[in-house]
Structure formats: C-alpha cells, structure tokens
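>>> Need a 3D model of the following:
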Amino acid sequence: MSSFQIEGGRRLSGSITPQGAKNEALQVICAVLLTSESITISNIPDILDVNNLISLLGDMGVDIKRENANTYTFKADKVNLDYLQTEDFYSKSASLRGSVMIVGPLVARFGKAIIPKPGGDKIGRRRLDTHFIGIQKLGAEFHYDPSAKRYEIEAKKLTGCYMLLDEASVTGTANILMAAVMAEGITTIYNAACEPYLQQLCKMLNAMGAKISGVGSNLLTIEGVTKLNGCQHRILPDMIEVGSFIGMAAMTASEITIKDVAYNELGIIPDSFRRLGIQLEQRGDDIFIPYQKNYTIESFIDGSIMTIADAPWPGLTPDLLSVFLVVAAKAKGSVLIHQKMFESRLFFVDKLIDMGAQIILCDPHRATVIGQGNHLHLRASTMSSPDIRAGIALLIAALCAEGTSTIHNIDQIDRGYQDIDIRLNALGANIKRI
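From the prediction side, this is the model:
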C-alpha cells in the first residue's frame, strides 16, 4: 500500500489541466456493451477505477485497443456471458462500484446480467433500489442470491413505460437509460438526474442511434430502437478536479490557472467558492485564481450563517463538500457544511481537528467550520485516506500545514485523481510517493 509524504507550506504557481471526468467515463465505457460496432472514446482519465472497469470489460470479451494515452476503441462483438459466472468476475466487479452500470446494457442487449454487491468508497449506505426498480419496471426480473452475494437479472423482453424515480440518482438514471434505449415502445423517466455527465451519456447514445429527448432536464423520453451503432465520443473535464484545484489554490495562497475547464458545465461550483470569499476569474475556458492573503466567508442577506449543502444538479455536487469543508477552515468566518447524501462522508474531520482546524461535527451529515483565517496554522500529521474525496481534502490540508505530513492508503486518491503527485509537483509542491 502506497503513501504520500507532503512538505507543507509551499505556494504553487503555474497552470494545470483537469483530467477527463471519472463519473462520465464509468458511464460511457459501460455503454459500449450496447453495440457490436466500434466505439472510440477520448479524454479517458488514467485512474484506478476507470482502468479496472476497462480491464473488466476486456475480461468479458470486449476487444479493446488503446489508441493513445487517453483514447481507447472498444468493440463488444464477442461478449462472453459465461465469464459472469466466474469467481474472477465476482472479485473484480465486487471491488468496483461502477460495475453496477453494466446491468442496463447487458439486459438491454442480451436479456440477462449478473452482478455482485458492488464496492467503492466506504461512505455509508449507497442504495441500488433506484437502479433495480427502474429496470424491473421495464420488464426485468431480479433475484438476489445471499449465499453468493450477487444479483441475477433476466428479461425476456423489455417494454417502455412511465416511471418516477424515488431519487435523482446519477448512476441509477444512467443504468435505466441504457436499458430503456433498446426497450420496445416509449419510456418516460421523471425525476431523472440531469448532471452534465448524464447529458454526455445521452449525447453519446443519440450519436449511436438512440432516440432520447429532454436531455438536460429531469424528464427524459426514450423511444426504443432495435439496434445501436458505433460512434466517437469525448469526455468532459472533471468538475471535481476543477473544484479541488480552486480550493487548493486558495488554501495555499497560490496563483494558478486551471486550463480547459468547460466552464459552462461547472454549474454552481464557481459561485459556491465565491461564497467562501475565494476570488476566481473566467478567462475564456480557463479559470484564473489569484494570490489571496486571506478570504472571508459571506453570510446570507439576513446576516445568518452561511450554509453550503449538496443537492441534485443543478445544485452543488456532493463530491466537492469535503473540499469546501477543509478550505473553509482557513477562511474568516463560519459556515455549516451539510452533506445530505452519505452519512459517513464527514467522518474524516477528526483528522483535520487533530491538525488544528476548528470544526464541530454536529451529526453524520453536518459539520460547522469556524474559520480562523490567517490565525490557522495547521500542524503536520500522519493520517489515512478513507475515500477518494476525503483523500484529496486531506492532501489539500497537508499542502497548507507546517512540516511534513504522511497520508497512507493513497490508492483511494489514485482511484479518482490521475498522477496527482506528479502534476502538483510541477506547480511547486513537494509530494513524495512512498
């Protein structure tokens, strides 16, 4: 297991380009199973979760050709469904939560799928009900084998229908959508997720010959087709990386430029950082963050304490709340961070408290941060990354701290951030991979 040693207190400077979006990559790569024709996808991030999914598809019989560092061509013309019965498939797919999104494509094209209970971050319960209920409504039957800890899904025929999702789940919407594109008749999905990454999946499927309307809204209408074709698709920049770099620049009092961010797809993220008092400027499709000696948290118009909470798109993505929490510790003023979706995602704050941050964990979903401004002098610490997003928050804290910190279990960070140590060292950081 690898670790990072981080020398804190160094200012960063220069420019950095975000990787392709992890969350989009996991969706569109699963979609290649919907056709026997070639699909080329570019700007794929070279990170563990994505690489593991690509490897899993290769083991399933998908022909995969790496065109260059971030471009792959997939051809799923010889999918081996017998592989789904093997122990190798069970162990690989169980450790990768994104593998659940192979269910929709497999059921749509082959009429059956098998999936173990998926893994991923240890951030509390993450229900699959939305995925399964939606695909059931299209005509699939689910059976859970408790001894094998796997779901077996079969569908003799998928038929379009109306459904109202109980939550605007991004991966749930993606999974149902990929099943519905080849269902007979018309499917209407209300309360659908509408994140940019889901919009990207819709655009890719339409390029393959699907008939999806309402893209970008929470009401999707899908007219089923019998066959899908190949296409070319480019993945968006990762908005989570963009937000992480904004927070990192502010907390280390650095001046950096984030290149090619697809600014119009960032939604409320830039303004949410401005609420913490962080200055940032759009320059074309880049974001420039100037040097700031300090930054002050705004209050609401009536003078009440600022609250930053996650919400379905176009609200603030939950994947950035860990970054907002750590960055607020060095702001002037107080803020309530409300993580509504995952009940364990804020539990890493004890590590920040040990470093000197003033944070009150109110309950599993809420933390009050009392920002100390330039009076905050974080102490170096030895800690372990519990999940991807907490890991990047701890890395930001370590870059700001006095002395040398160590972060263990950085495989969690590598799951979501490509060569993060190399890229930050190019900006002036001193991060050693041990």
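>>> going forward, measure contacts between C-alpha atoms and count neighbours the same way
Fine.
>>> doesn't Ile410 make contact with Gln5?
No: the pair Gln5 and Ile410 fails to qualify as a contact (C-alpha atoms under 8 Å) at a distance of 10.6 Å.
>>> more crowded one of the two?
In this comparison of Gln5 against Ile410, neighbours counted by other C-alpha atoms under 10 Å, the higher total goes to Ile410 at 23 against 19.
>>> List the residues that contact the more buried one.
Ile410 makes contact with Met1, Ser2, Ser3, Phe4, Ser384, Ser385, Gly391, according to C-alpha atoms under 8 Å, 6 or more residues apart in numbering.
>>> Return the distance of it relative to Gln200.
Spatial separation of Ile410 from Gln200 under the definition C-alpha to C-alpha, to the nearest Å is 29 Å.
>>> before we move on, back to that, Throw together a PyMOL command that grabs the buried residues out of the contacts of Ile410.
Typed into PyMOL, the line below selects the buried ones among those, using 16 or more other C-alpha atoms under 10 Å:
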select buried, resi 3+4+384+385+391
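>>> Second chain to compare with the first, below:
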Amino acid sequence: MNTNKKIGRLIQQVRQQRGLTQAQLAKMMSTSQSAINRIEHGKQNLSLETVKRFSQVLQQALVNFNEKNISLRINGGRKLAGEATVDSAKNTTLALMFAALLNGGRTTLKGASRVEEIFRIIEVFESIGVNVRWVGDDLEIKRPARFDIGNIDDEACMKTRSAMMLIGPLAGEIRKFTIPFSGGCRLGKRSINAHAYALEEMGVNINTTDDFYQINSRLRKATRPITMYESGDTATINVILAAARVEGPTLLRMASSNYQVQDVCVFLKQLGINAKWLDSSILMIEGRGKLVKKDIDYWPAEDPVKAMTLIAAAITTDSEITVKRAPLDFLELELLKINKMGCKTEILKEYKGRNRQLRLGDVLIRRHGGNLTALEDKISCRPYPGINIDHLPYFVPIAATASGTTLIHDWVYENRAIYYTELNRIGADVQLADPHRVYVHGPTKWHAADLSCPPAIRPATVNLIGMLAAPGMSTLRNIYTINRGYENIAKTFNDLGADIEIIKDI
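You can find the predicted model right below:
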C-alpha cells in the first residue's frame, strides 16, 4: 500500500472516531466531500502542509502506519483477576444497522460496537447516501429518500460478508442492483444459496457473476411457508428484512434464532413490525408493506462471543475473574461443558438486559488449579440452541489446558480447524484429523513464540489466549483480523492484569 493510501486510511479512521461524516470534515477543511472521499481511498496526492492541516482539524497527529500491521507484544504467564463487562455485540450492531434502513426516521444504536467491520459498513452506507454519524458512544443512522446504490463502495463491501444484508431492505425499493462479492474471514467455501433460495420465494433473484451479485427484485408475498436451506444468521436476517417490506404474514421455517436474529426481531417490534417466534426455529413476520418513520433509540444486545473469549482466557491462564453482563441464554451449554471438565463457575447475579428481553448475568470463573479433565464426548457446535458456532474455537485452548484428549468437531467451515494447529507453535498438541476435526491433547506447557494472525477472527483470538498463558514474551502480528471483531482487546485484558503492548509499524 502506498503512502497516500496509508494516510487516507488513518484520516478515515480518526474521522469516524470523531463522529464526523465526510461532508462535515470537508466543510472543516474548506474542500468538497468528493475530495475527502478520494483522499480516504488514497486517490489524491497529499502535501505535508495538507497532512498538517488534517492533523489540526482532527486534533490528532497523523502517523503513517498501516492498520493491518498493528501487532501485539504479550508478556505471558500472568494470572488475570478482577471484572470485565461485556459490551454490545458486533454481529448484533451490524444486523441492526441494516434493519435501520427500514426506518424512515432516525435510528440511534446506543453503545454501538466500534470495530473494523462496523467501520467498513459505515463506509458502504455513506457511499449509498445513508447519513451515519457517531454521537459519543452511540451510532446514529438516517436513511435517504432514495439509495444511491450505483455509488456503492466496492472496496469496503469486499472486506465483509455482512454487506449481503443490503439485499433484504433494498429489495422492496430497487428493482435491479449489484453488490460486490463479499469478503470477511477466510474459512473456505461459503455459498449464498441460503439467501438465494429463500429470497426467490418472494420474487427476489440473485445471480452471480465473476465479481458481483446481481439482484433482480419483484418483491412480493411468498405463496407458501419459506424453509431456510441453511439456518444461517445473515441469510435469516436478510429474509426477515425483505418480509418486513411485504404486506401481510410470512412464515419462516428452519430459521436461525441466534442472538443477533432475536435482537432484530425485538427492534422491528419497535417499528410496528411484529416478528413472532412460534417455535425455536419457526418465525412469523407480519410485514407492513410500507416504510415506517419513527425516531428510535435502541441498545444492541450484549456479546456472548466476547463473554466466551473472557471465559476461555480465564480458564487457559488458570485465573479467577468475573464476567459481567454475560448473555446467559447463549452461554448455558458452554458453561455446563466447562463445569463438567472441572472448572467451577457461579452466576452471582441475574437480571434483564436494556431491551427487557435478554437474560444477563455476572458469571464468576474460579481457578481450577490444573484440575481440568478432558470430556469423554466430542465438542461440536450447531445453530442455536447449542454450542454457538463462534464459541467452538475457544474450547481449543480450554481443551489444551485439560488432562486427556478432546475431539473437537468444527463441521461448519472447511478451513477453520486447520488454523487451530497454529497453537502448536506455542506449545499445544493439536492433531488435525481432517479439515473439520482436531484432537487436542493436554495439559499444555505453553511457551512464547512469534506468530502472525490467521485470516479468521476466532482462531486469531485463540492464539492470543494461548500467548496470555505462555511465560515469556510473545508477538502476535497483523491483528487487523482481531480488530474486525473486538474493540480494544489489549485494554480489556490489561485491565484484568495482562501485560500487552500495542506495536504500530510506522
């Protein structure tokens, strides 16, 4: 990446942190929004005086570094202690951003997650005319009267699969549009059939070319119940958002009922769109058939994945910590498995979340003192209810801490299990049985190492957890992948007593 692109990316990041739109920054710089857009995408040469002016306006000295080259230096082998509070879920915030496109009024997502994937979707939204701004810790979204879909930010789209969720809310307004192929974690082949087969029941057809998804929409009410080809989270949300724009009921079977899907349903009720669960995988959506216009303040639900990350770190480092505001309904089976391995946990307090739907609790993870035993049965994941698909990787360092052999079956993704073997470089004994299964032999004598992050959020974070347990100085390089899903992860662990230094390559 050349210097202009490096500086442009940093300007963009600081602008978003300041809660400024491109238009607002352009006014402060006495230039045009198109010029700011070119600068942020590295398409305009910058003089030293211009960089200095940006520094003054943004009130931050601009340094020439690449976000992808941020690394962590971990002085491992320390015990963790204290309390950590779970904040809003990245996946929920993303889903609610797309749901907000159904609202003709203002939507404010309170305490929204500030992670790289959110920033990419903000770029996509701004490129198609959505007004997005940070107001303190809150994310304010106001859709335009007409979407400028032809101006969509291709580069931002290609960095996250979440951009696929544009199809649902836009299908009721635009008959033909294209979306660039979506990126995200590199976890093997991930088809869009779950989206395509369900949406075609409502007159929305998705055709794939070499570079784009082409959407042809004649959105209508489905003539029969829709059965999801796969119970995927983003596919289910896409169908829900499309159904919300159709007058009358849509019955959805084999739907995902994961935490972000449930939160979208709660949000839609505030818009006057009833999304009612008839069973754990059967959902009835009563569409309005027209745009709703309300001003809504909404708190995204807390993140079970962050809670699971903290729990895994405590167990792997044999530490005692309290995880506050943990979403219990999405952690109960995980906690049961952990208890059966010999780690004692206790729910100190139970209460409702801010949306009055989610059951939260403060969970105490006690030290196991090395008395952790591998489970006799395999550990595998499934769509909710079950061990969360995003939680399964965190059982790898837990199993590596236990005495005995654990079979972990990661059947969802072709490549993710392969990344678990990276833990062998810091002392673990992870044996790859096939692309979906690993045998984890413990206990592990962790040791320090220098690693680069694999291109998937959860396996990359698992490496960090292993390094927290490894005595000595480890380096985890290129943590952009982790930053896609976690906000200030180094600070989170340092507040618990870890010793992590952020290294920015200049």
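>>> picking up where we left off before, please produce a markdown table containing the contacts of Ile410 of the first structure, extended by distance to Lys92 of the first structure.
Putting the contacts of Ile410 of the first structure into a markdown table (distance: C-alpha to C-alpha, whole Å) gives the following:
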| residue | distance to Lys92 of the first structure |
| --- | --- |
| Met1 | 18 |
| Ser2 | 20 |
| Ser3 | 23 |
| Phe4 | 26 |
| Ser384 | 24 |
| Ser385 | 22 |
| Gly391 | 23 |
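>>> Tell me who's in contact with Gly20 of the first structure.
Gly20 of the first structure is in contact with Asn43, Ile44, Pro45, Ile235, Leu236, Pro237, Asp238, counting by C-alpha under 8 Å, 6+ apart.
>>> Looking at those residues, which is nearest Arg126 of the first structure?
Asp238 (22.1 Å; C-alpha to C-alpha).
>>> What lines up with that closest one in the second structure?
The alignment partner of Asp238 of the first structure in the second structure, by TM-score structural alignment, is Asp303.
>>> got it, and Met208 of the first structure?
For Met208 of the first structure, the aligned position in the second structure is occupied by Leu271, per TM-score structural alignment.
>>> Tell me which residue of the first structure lines up with Thr481 of the second structure.
Superposed on the first structure with TM-score structural alignment, Thr481 of the second structure falls opposite Gln412.
>>> Need the nearest residue in space to its match, chain neighbours excluded.
When the adjacent residues along the chain are set aside, Gln412 of the first structure lies closest to Ile388, with 5.0 Å between them (C-alpha to C-alpha, 6 or more residues apart in numbering).
>>> show me what contacts the counterpart of that neighbour in the second structure?
When the second structure is aligned by TM-score structural alignment, the residue opposite Ile388 of the first structure is Ile457. Counting by C-alpha under 8 Å, 6+ apart, Ile457 of the second structure touches Cys185, Thr481, Ile482, Arg484, Gly485.
>>> Return those of those residues that are likewise in contact in the first structure.
Mapped onto the first structure and checked by both residues aligned by TM-score structural alignment, their matches' C-alpha atoms under 8 Å, the contacts of Ile457 of the second structure keep the contacts Cys185, Thr481, Ile482, Arg484, Gly485.
>>> Take the residues you listed and write them to CSV, including secondary structure.
As requested, these are exported to CSV (DSSP: H, G, I helix; E, B strand; the rest coil):
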residue, secondary structure
Cys185, coil
Thr481, helix
Ile482, helix
Arg484, coil
Gly485, coil
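>>> For Glu184 of the first structure, state which of the contacts of Ile410 of the first structure is nearest.
Closest to Glu184 of the first structure, out of all of those and judged by C-alpha to C-alpha, is Gly391, at 44.1 Å.
>>> Would you verify that that closest one is located in a helix?
Yes: Gly391 of the first structure sits within a helix when classified using three-state DSSP.
>>> which residue sits closest to it in space, ignoring its chain neighbours?
Leaving aside its chain neighbours, Gly391 of the first structure sits nearest to Ser385 (4.6 Å; criterion: C-alpha to C-alpha, 6+ apart).
>>> whereabouts in the first structure does the longest helix along the second structure align?
Of all the segments assigned as helix in the second structure under DSSP state H, the longest by residue count is helix 3-17. Helix 3-17 of the second structure corresponds to no residue of the first structure when matched by TM-score structural alignment.
>>> Could you list every helix and strand in contact with that helix?
Helices and strands touching helix 3-17 of the second structure, as assessed by 3 or more C-alpha pairs under 8 Å, 6 or more residues apart in numbering; DSSP states H and E, comprise helix 33-40, helix 48-58, strand 131-135.
>>> now the angle from that helix to helix 33-40?
Our comparison of helix 3-17 of the second structure with helix 33-40, counting by axes from the mean of the first three to the mean of the last three C-alpha atoms, to 10 degrees, yields an angle of 120 degrees.
>>> could you point out which element follows helix 3-17 of the second structure?
helix 22-28 (DSSP states H and E).
>>> All the strands of the stretch 301-450 of the second structure, in order from the start?
If DSSP state E, counting those that start in this stretch is used as the criterion, the strands of the stretch 301-450 of the second structure fall at 320-327, 345-352, 359-365, 379-380, 404-409, 429-434, 437-442, 450-452.
>>> could you dump these to JSON lines with distance to Arg161 of the second structure?
Supplementary listing: the strands of the stretch 301-450 of the second structure in JSON lines, determined by distance: least, C-alpha to C-alpha, whole Å:
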{"stretch": "strand 320-327", "distance to Arg161 of the second structure": "25"}
{"stretch": "strand 345-352", "distance to Arg161 of the second structure": "31"}
{"stretch": "strand 359-365", "distance to Arg161 of the second structure": "29"}
{"stretch": "strand 379-380", "distance to Arg161 of the second structure": "24"}
{"stretch": "strand 404-409", "distance to Arg161 of the second structure": "24"}
{"stretch": "strand 429-434", "distance to Arg161 of the second structure": "26"}
{"stretch": "strand 437-442", "distance to Arg161 of the second structure": "25"}
{"stretch": "strand 450-452", "distance to Arg161 of the second structure": "23"}
